[in-house]
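>>> Below are the sequence and a predicted model; questions follow.
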Amino acid sequence: MNVFIFGLGFSALAAVEAFAGIGEPVHVAGTVRTAEKAAALRARGIAAHVFDGTAPGPTLGPDLRRASHVVFSIAPGSAGDPALAHHRADLDAAPELEWLCYYSTVGVYGDFGGSWIDETAPLVPRNERSDRRVLAEDEWRDYASERGVPLAILRLAGIYGPGRSSFDKLADGTARRVIKPGQVFNRIHVADIGRVTALAAQKRLAGTFNLADDEPAPPQDLVRFAADLAGVEPPPEVAFDVADMTPMQRSFYADNKRVSNVAIKQALEIELLYPTFRDGLSAIFSEESA
């Protein structure tokens, strides 16, 4: 299997780790935004190329044209998906291409007042970044249809994992318990993203799937649980209306929904590694305390 990943960041590197454990030879190549990051990944055996999304990556063509499985983990811009804009010809020239995967977001759904939704829910995005995701999903569906290649769109909930969790916010003093009555969010542990990506690649899974945990919960509950595990005092509660937040931070609270993950679990015949935030945070605490 020759895997190419646009955007070797937090989630995609978890997929690289999962690919390494599938029991067959896997060659991984992909992109990062800087030469320094590319050098660091090449030292780990990953064929990393520089691509910042504003112009074609000068060195990535040969690896992309060899790819059998391609994962897209970069944010779309105002002109659409950068990978498709700058490297469509390389994808067209990939004779062994057999599967595409696009990391989208549950933000494409917009607000449902806390109700449960699944993949059949209408898309009513409430900000520009989610609007762009909807358009990028459509771009990749059109391309996959033209090529006759299966495409899996994974709509990701809020991502957390080692080095990027409530423990880090508690440690650096940025954790807050913002209270907005009735507000809940789904999350997804980065290891579940990696595992699902690798399993979906093996199966050449096609379709659109939510990738979220089993238990949407108020955001303040995560902070309190992490503080209890760490043995530290949680930050005080503050009402949403008076909380000091950036416009982007506040925008996340405009969407309130409970996202079902039944479809992806049925398609891959799995349960999540970390079905609740308690499972995920407990594992992170154990790992980071070792």
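Looks like it came in fine. Numbers count the residues shown, from 1 in each chain.
>>> C-alpha only now, for contacts and for neighbours.
Noted.
>>> Just confirm residue 65 contacts residue 91, I think it does.
Yes: the criterion here is CA atoms under 8 Å, and residue 65 meets it with residue 91 at 6.2 Å.
>>> How about residue 113, nearest residue that isn't a chain neighbour?
residue 256 (5.2 Å; CA to CA, 6 or more residues apart in numbering).
>>> and if you look at residue 121?
The nearest residue in space to residue 121 (CA to CA, 6+ apart) is residue 109, at 7.1 Å.
>>> burial measure for the one you found, as a count.
Neighbours of residue 109 under the rule other CA atoms under 10 Å: 25.
>>> Comparison target, given below:
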Amino acid sequence: MRLFVFGLGYTARAFIRAFPWTHVAGTVREDGRAQDLRVQGVAAHPLAEGDGGLWDDLRGAGAILVSAPPDAEGDPTLNRFAERIASSGASWIGYLSTTGVYGDHGGAWIDETTPPAPQSRSSEQRLAAEQAWLDLGRKTGQAVHVFRLTGIYGPGRNAFVSLARGTAQRIVKPGQVFNRIHVDDIAATLVASLSRPRAGAIYNVTDDEPAPPQDVVAYAARLAGAEPPPETAFEAARMSPMALSFYAENKRVSNRLIKDELGVRLRYPTYREGLAALHAAGESNSAA
């Protein structure tokens, strides 16, 4: 099967590695990044270029993954390529979204039947983009799927990296929990969907255990043999506006649907298995 990716980023590259594609192509923002990916066998197209070569690759794709985010003008991929996607012949389209579209639920459990109630502008844009992609699927008959992701971690993007950089914080907000998901488990879920397409499907892609974020940092420090950063009360913590928006939402996200419908069995069901594997792979060496 041939794959086309709009937004050849971190998660998309894990998806590429997880399946024996016959051809992989996609878009990037910068020409330098395109050159690096071409060396790796990916036909990468900078968005600043014309659409000629891009269209040749898109036209033959059996699967399309969309990981590029929306903006104030809507979904940039649909705004520019909707007609060509509709005529591409792709039988599977996956749109990567976020569980941020659910908003805050005071720590309660939620699932795919929970009505979205986005609180931030970015989550509102994500929800609008989800609907636009699902609308495209209904109009064209293509099987569009929405995957709502929780906090992504994996090689090069984890608590060990934050500890090594000196940016890790153990912020304590009583009752606050977050779900997370290893990038390889996202890729496995997408691959499972390829073999069981369901037009209009929405899936939460997350781990089994929503946990306090300070516990994750402390566990990573213990594995690395490093001193964990001191606990800091939420009210006294220094955080970016984006980080503050994360802490404004508190929910426990269920992953039952990907298990029951797609047969997904997570390789890293909690942060402990995920961090232990990263530690075994040497990710914690610079954090000690």
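All right, it came through fine. For clarity, every value in this text was computed on a predicted model and none was experimentally measured.
>>> tm score of chain vs chain?
Remark: TM-score between the superposed chains equals 0.95 [TM-score structural alignment, normalised by the length of the second structure]; 283 aligned residues with a CA RMSD of 1.4 Å.
>>> just to revisit the earlier point, need the counterpart of the residue nearest to residue 113 of the first structure in the second structure.
Following TM-score structural alignment, the counterpart assigned to residue 256 of the first structure within the second structure is residue 250.
>>> Can you name the residues that contact its match?
Counting by CA atoms under 8 Å, 6 or more residues apart in numbering, residue 250 of the second structure makes contact with 104, 105, 106, 107, 108, 176, 177, 178.
>>> Tell me the spacing between it and residue 119 of the second structure.
Distance from residue 250 of the second structure to residue 119 of the second structure, counting by CA to CA, to the nearest Å: 12 Å.
>>> Also residue 84 of the second structure?
On the measure of CA to CA, residue 84 of the second structure and residue 119 of the second structure end up 33 Å apart.
>>> ok, these two, which is more surrounded?
Between residue 84 of the second structure and residue 119, counted using other CA under 10 Å, the more crowded position is residue 119 (16 against 13).
>>> Now which residue in the first structure aligns to the more buried one?
For residue 119 of the second structure, the aligned residue in the first structure is residue 126 (criterion: TM-score structural alignment).
>>> name the element that match belongs to?
Per DSSP states H and E: residue 126 of the first structure is located in neither a helix nor a strand.
>>> can you check residue 139 of the second structure too?
helix 121-140.
>>> Please list the residues outside that helix that contact it.
69-72, 74-75, 78, 82, 86, 95, 97-98, 100-101, 116, 118, 142-146, 199-200.
>>> which of those count as buried?
69-70, 75, 78, 86, 95, 97-98, 100-101, 116, 118, 142-146, 199-200 (16 or more other CA atoms under 10 Å).
>>> Just say helix, strand or coil for the counterpart of residue 45 of the second structure in the first structure.
Applying TM-score structural alignment, one finds that residue 45 of the second structure aligns to residue 49 in the first structure. Put simply, residue 49 of the first structure is strand when judged by DSSP: H, G, I helix; E, B strand; the rest coil.
>>> again, but for residue 154 of the first structure
Quick answer, by three-state DSSP: residue 154 of the first structure is strand.
>>> What is the burial count for it?
Counted with other CA under 10 Å, residue 154 of the first structure comes out at 23.
>>> Give the full set of residues in contact with the counterpart of it in the second structure.
Using TM-score structural alignment, the equivalent of residue 154 of the first structure in the second structure is residue 147. Residues in contact with residue 147 of the second structure (CA under 8 Å, 6+ apart) are 94, 95, 96, 97, 98, 202, 203, 204, 205.
>>> The first structure: helices as residue ranges?
Ranges of helices in the first structure, per DSSP state H, are 10-19, 35-42, 61-65, 82-92, 128-147, 166-172, 190-203, 219-230, 247-252, 262-268, 277-289.
>>> And the residue nearest the centre of the second structure?
Nearest to the geometric centre of the second structure sits residue 149, at 4.9 Å (CA atoms, centre = their mean).
>>> which residues does it contact?
Residue 149 of the second structure neighbours (CA under 8 Å, 6+ apart): 96, 97, 98, 99, 181, 204, 205, 206.
>>> Compile these into JSON lines and extend it with columns for distance to residue 275 of the second structure.
Below are these laid out as JSON lines (distance: CA to CA, whole Å):
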{"residue": "96", "distance to residue 275 of the second structure": "23"}
{"residue": "97", "distance to residue 275 of the second structure": "24"}
{"residue": "98", "distance to residue 275 of the second structure": "22"}
{"residue": "99", "distance to residue 275 of the second structure": "22"}
{"residue": "181", "distance to residue 275 of the second structure": "11"}
{"residue": "204", "distance to residue 275 of the second structure": "21"}
{"residue": "205", "distance to residue 275 of the second structure": "18"}
{"residue": "206", "distance to residue 275 of the second structure": "15"}
